[in-house]
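>>> fold the following and give me the result.
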Amino acid sequence: MHSTTRRGFLHTAAAAPLALSSAVADERDSANEQITLALIGAGGRGADHAKSMAGMPQVRFKYVCDVMESRRQGLTGELAGIQGVAPQACSDMREVFDDRDVDGVIIATPEHWHALATVWACQAGKDVYVEKNPSMTIWEGRKMIEAAENYGRIVQVGFQNRSGPYAESARAYLQAGKLGRIVHVKVYNLLGGSRWQRLPDGQIPPGFDWDAWLGPASWHPYTASRHLDWHPWWDYKGGSLADDASHQLDLARMVLGDPAHPRSVVCFGGNHAFQSEREVPEFQCISYDYGDFTMTCENGNAFKYMAKFPPEVRYGTQWPHWPTSATRIEIYGTEALMYLGRHGCGWQVVDLGGAVLEQDKGHFPDKWHRPDFIESMRTRKRPKADLASCHASACLVHLANTSYRVGQKQLQFDAANELFTNSDEANAMQRLPYRDRYRIPDHV
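Just a heads-up that it's a prediction; the model follows:
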């Protein structure tokens, strides 16, 4: 480990970005092919990433970082059984960033930590795999892109469908004009749910750093309603729109050829199903205007008769029952309709009467997405889900949630400058009120 202290890390990184970037690049050029990683956020998804990547040739984890002691300690033992040596457990991600042995980090924290952790990692010369949704606001996404570019870092987003062959074949099908002219796209994220109830404030669990978990977000007394169920709070996430629908929105954009931002958005919704007092609404209905086509997204947590694709669809050869598939995409062309499913489902094109014209069955794409990140670290090529490509998908979440929060108002958007042209309030919402120790600077 180099001698820079954690306190000195941020000052050094901000003051001398070019020197830091060059030093890391030179060191990596002379190193062998082994990739040394650290996991930041040892929940279910993060643990899955670590256990899978630790089994890849010439890849090892040196750290498991989590603010919950039981999580970080439990996973180190599992990884020891995979890679032959236990990684170190730590609670402060800056310890990871200080270690020059670490080539890259997997950021699988709650969403409100994604941007700052990515910026810090890039400043420290680390490549990054950051889970979806990568940012909390449009401005955060821009800062992440700037950091990746300024420090020459690979940043892969956990939009794993971009690595699936079925996504590439769907895009090729559309590009060949076989659906005709694309007129409308429907994105669905209609999940089950129940009435949300806030739990009372309580004692911080032993071995858990609540202040560090909050990080950039405003301070609140501890409650399990925030810690263990952060999805309904604007402070930590964009709701199920960010948690799940972001996958479909990104997959739709990819197969459409990654169009730029829409020119307007409007989001209606509310707590219609259970009349709960949650901040993030139980249901949202969103319309995006792209000029030459429209896209809608229906998102919510109230539909027990809808379901995500089961394992036999994600990993097997079975096709779903499309009408009750909670996370399907429908692409309407002038010649035919494409049903498109995420996470290994695949796609089918149908005509009048439902006859299948063409199809491509998929498989859950982690098997390609994780190796793509490791390969990009080695070759320095852009990964399939490069941050710059995925930022516009993440912004679809931000555009919709902003529209809802400013009074369910239609917002006009200047795509080139990433600014709303008819709402100062909407623009102001893109800069969050970070706590002093956890601010993303204007210049990264």
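>>> please make it C-alpha for all contacts and neighbour counts, starting now.
Fine.
>>> does anything pack onto the longest helix along the chain? Which helices or strands?
In the chain, with assignment by DSSP state H, the single longest helix is helix 387-405. If you count contacts as 3 or more C-alpha pairs under 8 Å, 6 or more residues apart in numbering; DSSP states H and E, helix 387-405 packs onto helix 138-150, strand 155-157, helix 246-255, strand 264-270.
>>> show me the contact partners of that helix.
For helix 387-405, contacts defined as C-alpha atoms under 8 Å, 6 or more residues apart in numbering pick out 133-138, 141-142, 145, 155-157, 159, 238, 241-242, 246, 249-250, 253, 258, 260-261, 265-269, 286, 409-411, 426, 429.
>>> now those: which count as buried?
Buried subset of those (neighbour count, 16 or more other C-alpha atoms under 10 Å): 133-138, 141-142, 145, 155-157, 159, 238, 241-242, 246, 249-250, 253, 258, 261, 265-269, 286, 409-411, 426, 429.
>>> Proceed likewise with the subsequent sequence, for comparison:
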Amino acid sequence: MLHDSSGVSRRVFLGAAAGLATVIHRPLFAQPAAPSDQIQLALIGVGGMGTGRLKEFMTHPDVRIAAICDVDGRHRDAAIALVRSTLGYAPPGEADFRRLLTNKDIDAVAIQTPDHWHAIAAVRSMEAGKDVFVEKPLSYSVAEGRAMADASTRHARVTQMGNHIHNTGRNYRDVVEIVQSGTLGRIHRAGCWRTWNAALTNNEPATEPPELDYDFWLGPAPKRPYHPLRSHLTFRNFWDYSGGTFIDFWCHIMDVAVWALDLKAPRSVSALGGRFVVNDATETPDTMEAMLEYPGLIVSFSLRPEPPPGFTHMGGIGCVFEGSDGTLVVNYTKHELWVKGKLVESFTRPAQTIPDSPGHLREFLDGIKARNIETTCNVRYGHRVTKLGLLSNIAYRTGRRLQWDDSRERFVGDGDADKHLSRKFRKPYAL
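Have a look, this model is predicted:
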């Protein structure tokens, strides 16, 4: 798990820290739902993030854990034992998610696989008539995100991308209302950041563990020799599976900029960076600056060792909106208004226009019952947010400024850059 400079991990923020008690008790007032009212949910991937989601889903009395799927027997067995000790029953275990999709009793799946598996698992699940919760970043590539978005519409599935901060409390909602009210005047720049300055480690053995089906874990990705950093927890910092710490945290904080400014795709994107701070066996940059150009607006994302000067008090992740009449800075838990270099302690806030959220998982579950495919963080919105980070990574990898045609989801006159929009899947895997 990656940490920000305040020492608070993403999983702590999500309420799924390793330190949570193994046994989770539902609220005393929560009565079990009648069997006919329960959502039969299968979890695909129950490592660190998946176990956190499992704990969260188990607090909802109208959810029954119908199946546990993971290619690593250690994770699978631990998750089944957790359900048994918490809820009093043991769901069946499965190593291949494709088999559980044939179970017509399963209503929905929650996908916590590595990023390079998201599209196949999500699209196949939607084709099988399942509603889908899938972690961020939504997809490995732009083409795969498009396939997920289109499948959700074609099959009328309820979806939610696991970007928990989108529906946690009022903080982001308040920021969106302030920005859209015009309080800041004309906004000419929005800049996000995330810090990273330590080598990655995990507790995986040096040699391939017998409980892990590593070949199936690789799936559509290229065949590579086992390395502990390539599987579980630290996989994102290899290009075969994801786009680094940069894309890992992109959706968490760029979400508020996309939401507040109603951002679509940029007309151009550029990026530069490298490995200047971290010394480990991973591949992706530890330092990176991405610039996305919109008419009259620049949007940036900075992966850096420390917070930007002047905003160290906001910690390891944040976003700044710069306007003609003021500057607004936000992190996960708070926001501040600055005018002419001075913090404004009290100001007139706009009227509330965005309803309070029932919670990220609750919104998904309620959407299943109501057949509402327009959840606030559905995969179509998830594609819109994630795509910007994927384009930034392509600009970094090609080393040049790229012009973008969003109507075609292609770069303008750059066939070499277009090659990064999709990938060749290792046989026999296909989307």
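>>> fetch the TM-score of the aligned pair.
Their TM-score after superposition, calculated using TM-score structural alignment, normalised by the length of structure 2, is reported as 0.84; 386 aligned residues with a C-alpha RMSD of 2.5 Å.
>>> the helix or strand just after the longest helix of structure 1 against structure 2, how far on average?
Later in the chain than helix 387-405 of structure 1, the nearest helix or strand by DSSP states H and E is strand 411-414. When structure 2 is superposed, strand 411-414 of structure 1 averages 0.4 Å from its matched positions, counting by mean C-alpha distance after the TM-score superposition for structure 1.
>>> what range in structure 2 matches the next helix or strand along the chain from strand 411-414 of structure 1?
Next along the chain after strand 411-414 of structure 1, taking DSSP H and E as the criterion, comes strand 419-420. Mapping strand 419-420 of structure 1 onto structure 2 (TM-score structural alignment) gives residues 410-411.
>>> can you pull out the helices in the stretch 101-250 of structure 1?
With DSSP state H, counting those that start in this stretch as the criterion, the stretch 101-250 of structure 1 has helices at 114-123, 138-150, 165-175, 210-214, 224-227, 239-240, 246-255.
>>> among the ones you listed, which is nearest residue 346 of structure 1?
Across the helices of the stretch 101-250 of structure 1, residue 346 of structure 1 has its closest neighbour in helix 165-175 (5.4 Å, C-alpha to C-alpha).
>>> how far does the closest one sit from the chain's center?
Here helix 165-175 of structure 1 is found 22 Å from its chain centre; the criterion is C-alpha atoms, centre = their mean, to the nearest Å.
>>> give the buried residues for that helix.
Residues of helix 165-175 of structure 1 classed as buried by neighbour count (16+ other C-alpha under 10 Å): 165, 166, 167, 169, 170, 171, 173, 174.
>>> need the counterpart of the fifth one in structure 2.
When structure 2 is aligned by TM-score structural alignment, residue 170 of structure 1 is paired with residue 175.
>>> so who does that match touch?
256, 260, 330, 335.
>>> the residues you listed: which two are farthest apart?
260 and 335 (13.5 Å).
>>> neighbour count: the two, which is higher?
Neighbours per residue, other C-alpha atoms under 10 Å: of residue 260 of structure 2 and residue 335, the larger number sits with residue 260, 20 against 17.
>>> ok, the most centrally placed residue in structure 2 - contacts?
Nearest to the mean C-alpha position of structure 2, by C-alpha atoms, centre = their mean, lies residue 136 at 1.7 Å. Shown in contact with residue 136 of structure 2 (C-alpha under 8 Å, 6+ apart): 115, 161, 162, 163, 248, 251, 382.
>>> how much space separates residue 405 of structure 2 from residue 414 of structure 2?
Residue 405 of structure 2 is 11 Å from residue 414 of structure 2, where distance means C-alpha to C-alpha, to the nearest Å.
>>> with residue 392 of structure 2 instead?
In this view, residue 392 of structure 2 and residue 414 of structure 2 are 15 Å apart by C-alpha to C-alpha.
>>> please say which of the two ends up with more neighbours.
Each of residue 392 of structure 2 and residue 414 has its neighbours counted (other C-alpha under 10 Å); residue 392 has more, 27 against 12.
>>> the more buried one maps to what in structure 1?
Match for residue 392 of structure 2 (TM-score structural alignment): residue 400.
>>> need the counterpart of residue 33 of structure 1 in structure 2.
Under the alignment by TM-score structural alignment, residue 33 of structure 1 pairs with residue 37 in structure 2.
>>> number of residues surrounding that match?
Quick note: residue 37 of structure 2 (other C-alpha under 10 Å) scores 13 neighbours.
>>> hmm, it is touching residue 62, no?
Yes. Here residue 37 of structure 2 reaches residue 62: they are 6.5 Å apart, a contact under C-alpha atoms under 8 Å.
>>> quick one: which helix or strand includes the residue lying closest to residue 398 of structure 2 once chain neighbours are set aside?
Closest residue to residue 398 of structure 2 apart from its sequence neighbours, by C-alpha to C-alpha, 6 or more residues apart in numbering: residue 417 at 6.7 Å. Here residue 417 of structure 2 sits within helix 415-418, counting by DSSP H and E.
>>> what about residue 331 of structure 1, which SS state?
strand (DSSP: H, G, I helix; E, B strand; the rest coil).
>>> what does it align to in structure 2?
Here residue 331 of structure 1 is matched to residue 321 in structure 2, going by TM-score structural alignment.
>>> now do the closest residue to its match other than its chain neighbours against residue 342 of structure 2, distance only.
Closest residue to residue 321 of structure 2 apart from its sequence neighbours, by C-alpha to C-alpha, 6+ apart: residue 190 at 4.5 Å. Per C-alpha to C-alpha, residue 190 of structure 2 is found 19 Å from residue 342 of structure 2.
>>> appreciated, that's everything.
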